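Chemist: Okay, sequence plus prediction incoming.
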Amino acid sequence: MDGEYMSIDGRFIKYLSKELNQELISGRIQKISQISHSDFLFIVRVQAENKNLYLSLSTANSRIHLIDKNLNQFDQPGGFCMFLRKHIEGGTIQSINSLNNDRIIEIKTLNVNDLGDQTNYYLFIELFGRYANLIITDNNKQILNAYKHIHPFEDIDRTIVNGAHYLLPNDNKIDPEDLVSIEKFFSQDNLNYRDIINALRGISPLLAQHIIKEAHHKSSEMYLVYKEILNQPINPTLELKDRSHFYYLDIFQNPKRHFKSISALLEFYYYEQTDKEKVKQIHKYLSQFSKNQVNKYKNKLENLSKDLKKAKQNDIYRMKADLLIQDQHKIQATDYEYIGFSYELNQELSVELDRKKSVIENANQYYKKYKKLKSAIEHLNKQIILTKHELNYFINLKDQINNNYNYQDLDEIKEELITLKYLAQKKSKKTNKAAKLNYDTYIFNEQTKIYVGKNNLQNNYLTHKLAHKNDMWFHVQNQSGSHVIVHGDSLTEETIRHAANLAAYFSKSKMSGSVAVDYTLVKNIKKIPGELGSYVSYSNQKTIYIDPDETKISELKKIK
């Protein structure tokens, strides 16, 4: 069970909403941005200061909290974000409360309607995992719009559609602040944590297990432990052992970390989780895309080769035409086939005839087929060369993706595919600023810089733009890998071994031994015409054999 379901419960939301209310009360919602398909950012101006309220409605990581970091917004916000901007942007936050002691937050805002009159709009944020939702209502709690609409007959107890009245979900559980009913519940014998979460509203498995543990599995002591928890001071805490549990109280054993606020805890925890998820998603997408492209061009190459083989048999059509011209006096108008002796083949040759056409017309038909296939050979040879280039490109790209789990490196690969028109370009605002490439830079002996490219864009930039002609270039021999550039006045044997180790490590042979690495001056490097990616040819190289060693890389000072 992941951190959200274990940690964010009704008790957690109660104190989070109090914190948000204290921070944002009377604040003006200046801007609403869409960060991803399910994530939104509300910029709230409070006491001459901008505060960022982050809301995620993702099924795995739904939450709401303040953040300090600046985030990039969607180039094209969706219709729901535009609706929020129309009705909520510019409004003032009047209150933020939790509802029903459950994972529901109500944000009451005051704004101007279409007629210019002041009115209240309500945001109901329901953090129910895969049913996470944001519902906007008018002053009478009539639903104006929702992130997820739930229509009647969808096998869910609630209906959330425009025009319906907003109702809280009904679960028939005990209110966690109804101490009389709770004391009666805990008077039962042999209670387990599932009994607790099924009976008490807004209690997570994490808290239920803590109650049982502190009560030593004795039902008679569970009520006392529960009352102590209600009076326990807020102390947002993250368990550091596996970083999957956190809570608004300190209910963990060491090691753990405390935070100044619940928002700070959530930002720290989910920034790490979201970053991992972003890398996982783009890596999976690019891996599958490159795999599909490799298969596509392999199939294309196979089909082109078959067509070429067939086209190269075009001479038989010329021979048939020649035979018809040669023996036209022997062929009758009623013949549907003629068998004659071909002096070129030195054997008999069968020729099918179209009886609606004359002998000369039949011969011309075979000459036409011959010329068509002859011209096709040239075209097919060109297509085979292009397809081989594209196949090599995607095989190389597939290796770059599989060995890389850095988001910026992967995003650069995605941008390269967009530039080459293999991926569709999303409409975005034009910018004159080119993003700096994420190549690695190492320092050796405080004076020698070693640059490492981890994708085609980085390799091309380092080799053909950044490097000087007398810098040394390293690359693993006869396979795909990083371009490594050594920039410095002296090239010692130790420098060569470090650079070769980097070239071997950032290649397909990182797990192999005695890897051959070629090195030569940058002025000896040439681009290969027609090749996609970062393929080059080189001359005057020397070769060193190295065992890739990650510990040697850690000896270098990495500055980028």
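Modeler: Yep, it's here.
Chemist: make it CA atoms for all contacts and neighbour counts henceforth
Modeler: Will do.
Chemist: need the helices for the chain, in chain order.
Modeler: Using DSSP state H, the helices assigned to the chain run over residues 3-7, 10-24, 79-87, 179-186, 193-199, 205-214, 219-231, 262-311, 315-326, 359-402, 407-419, 456-461, 493-505, 550-554.
Chemist: Serialize those to TSV and add fields for distance to Gln118 and mean neighbour count.
Modeler: As requested, the helices of the chain are exported to TSV (distance: least, Cα to Cα, whole Å; neighbours: other Cα atoms under 10 Å):
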stretch	distance to Gln118	mean neighbour count
helix 3-7	37	19
helix 10-24	20	20
helix 79-87	11	16
helix 179-186	41	15
helix 193-199	42	17
helix 205-214	42	20
helix 219-231	39	16
helix 262-311	31	16
helix 315-326	86	20
helix 359-402	54	18
helix 407-419	45	17
helix 456-461	54	21
helix 493-505	64	22
helix 550-554	62	12
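Chemist: adding another structure so you can compare the two:
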Amino acid sequence: MAFDGITVAAVVKELQETITDSRIARISQPETDELLLTLKTKEGQRRLYISASASLPLIYLTDTNKPGPMTAPNFCMLLRKHIGNGRILGITQPGLERIIRLEIEHRDELGDLCRKFLIIEIMGKHSNIIFCDEEYRIIDSIKHVPAGMSSVREVLPGRTWFIPDTMHKLDPLTVTEDQFFQALSEKPALLGKAIYTSFTGISPVIAEEICWQSGIDSGITATDLSSDARTHLYRQFQYYMEDVKSGTFSPAIYFDGNTPKEFSAVPLRHFSNLREQTFSSVSEVLSAYYAVRNTLIRIRQKGADLRHIVQTALERNRKKYDLQSRQLKDTENRDLYKVYGELIQAYGYQLPAGAKELTAENYYTGKEITIPLDPVKTPQENAQKYFARYNKQKRTFEALTELIRETSDEIRYLESVESALDIAMSEDDLTQIKEELTQSGYVRRRNQKKKSKSKNLPLHYLSSDGYHIYVGKNNLQNEELTFHFASGNDWWFHAKGVPGSHVILKSGGEEIPDRTFEEAGKLAAYYSRNRGAEKVEIDYMEKKHVKKVNGARPGFVIYHTNYSLVIDSDISNLKAIQD
């Protein structure tokens, strides 16, 4: 989700309540586009983290310190000179712009009181931190923007700071009903897009929520709305804006399983299919959301080499499978060649010398058949030619059938590793997957020293009825869960016909409620290739019916007696336990 104007409004309200009248005790610049202000408030020390990163612009209060470089950058030194020990008089947001202005009072070199502005612009790749005097003349900025980079506004020392109006959007906090629908009517886009492109600070997610709360399809245009629908939409829009103006915020993160999908400072009811976790402050939301997102991004980056190995092997095996399948198709007529040879042996004595074909009754079908012959060969030699062709294709068929089975098993295995990479949440997960690929010969072991056994644990959930459910995160964990951890009377779950995790429901020798079976099935659906599907078929049975084939890859099993259920992959109501 974009760091929209409503989120900025929630941040401003929080900062007004916590750091107004605080003193700036320390200023550091940990990265080229970051600031960390240490503030002394009446309640104690607080830290304000500000990032103008093009990929991840942020501002929030944090308890985490971040060390700066040994030599402070010029912008940091400038701020220390001017506003070190300065007092924050106020924090404001112009309209619903993604802009925060810190008004700071300090004493100049002569001891006179002066005011300066530290302006934070949260605008994606155009984000910046700009330091201005009382007349909004730019003293310096963390990023310089000359005319060659932007024809709209220069951000350079000596220039006057202003808010560029490039999109010509209306202020949603002051818009009238007539202005509201005039703006929407001028947009040929669908209603949801028309809302977020017409009004400042509104993100696509908030536009979708306003339409949903109004009971109106966001996929129609404003001109398709009836008079009543138009009035209802505007009222719902106003309800949202009234909450923003009054500072009524409900910070929350919306999770798809354990993965944070969205965050918001206001409720998002159209995400009823996601698990909502509320927080007491928007800073906690931003810190938690981006900490998890950054972890996921880092894990994806660190797992890129493993993913490349797996995808390369998958592509190679899929090409091999296609080639083998085409070659197998060429052996479809092998039995016909055998029949040709037998018929030539049975009726060939009637043929005149130099005959080019034999027409005879196929005693297997009772139908007449014509067999091509080589006129320079005898009937016996023609028969032997067809028998030789039959035997060659028979041997090819038998060999290819086995090769195709092996290639198919290899593809299934590699897809299961790819699925494990998709759900990896830590470096320990990647280490265990790398060890598995090493054992399988896809990764060369760099040193021969045997590593200690991994302490990486499977996922652990508690059902609504209090039963413990465990989920393997990769094939090695699946193997351990099924054949070493689970007891014979525990229940085993797996998505049918697709790569996925082994799920073990610990029964404790008790009769399991239907609701717990359904929840275990949902976990098997969620941690499979079919995650997100409305209906996923799940096989389940007591663990004692699950068998391992000698020589099979880790985590590969067979079973002949099982139950089935069809379930969705929504696990938002399940409680994860941190072991």
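Modeler: The structure has been received and is ready for your questions. All figures in this text were calculated on a predicted structure; none of them were measured in a lab.
Chemist: And the TM-score between them?
Modeler: The TM-score (TM-score structural alignment, normalised by the length of structure 1) is 0.50; 328 aligned residues with a Cα RMSD of 4.3 Å.
Chemist: correct me, but Ile299 of structure 2 touches Glu427?
Modeler: Yes: with contact defined as Cα atoms under 8 Å, Ile299 of structure 2 counts as touching Glu427 (6.7 Å).
Chemist: all strands in the stretch 101-250 of structure 2, in order from the N-terminus.
Modeler: According to DSSP state E, counting those that start in this stretch, the stretch 101-250 of structure 2 carries its strands in the segments 113-121, 128-132, 138-141.
Chemist: With respect to burial, which of those strands scores highest?
Modeler: With neighbours defined as mean count of other Cα atoms under 10 Å, those peak in mean count at strand 128-132, which reaches a mean of 25.
Chemist: so that strand corresponds to what in structure 1?
Modeler: Aligning strand 128-132 of structure 2 against structure 1 (TM-score structural alignment) gives residues 133-137.
Chemist: Of the helices of structure 1, give the one that comes closest to Phe444 of structure 1.
Modeler: Evaluated over the helices of structure 1, closeness to Phe444 of structure 1 peaks at helix 493-505, with 7.3 Å, by Cα to Cα.
Chemist: which residues touch the closest one?
Modeler: 444, 450, 452, 474-476, 481-486, 510-511, 515-517, 544, 546-550, 552-553 (Cα atoms under 8 Å, 6 or more residues apart in numbering).
Chemist: at 7 Å instead, please
Modeler: Contacts with helix 493-505 of structure 1, where a contact means Cα atoms under 7 Å, 6 or more residues apart in numbering, come from 450, 474-476, 481-484, 510, 515, 517, 546, 548-549.
Chemist: how about the residues you listed, which pair is most distant?
Modeler: With Cα to Cα as the measure, no two of these lie farther apart than Ile450 and Val515, at 19.2 Å.
Chemist: quick one on the thing from earlier: any idea which of the strands of the stretch 101-250 of structure 2 gets closest to Gly5 of structure 2?
Modeler: Nearest of these to Gly5 of structure 2, taken as Cα to Cα: strand 113-121 at 10.9 Å.
Chemist: list the helices and strands that closest one packs on?
Modeler: With contacts defined as 3 or more Cα pairs under 7 Å, 6 or more residues apart in numbering; DSSP states H and E, strand 113-121 of structure 2 has these neighbours: strand 99-107, strand 128-132.
Chemist: related to what we said a few turns ago, in CSV: the strands of the stretch 101-250 of structure 2, plus distance to Glu361 of structure 2.
Modeler: As requested, those are exported to CSV (distance: least, Cα to Cα, whole Å):
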stretch, distance to Glu361 of structure 2
strand 113-121, 89
strand 128-132, 89
strand 138-141, 95
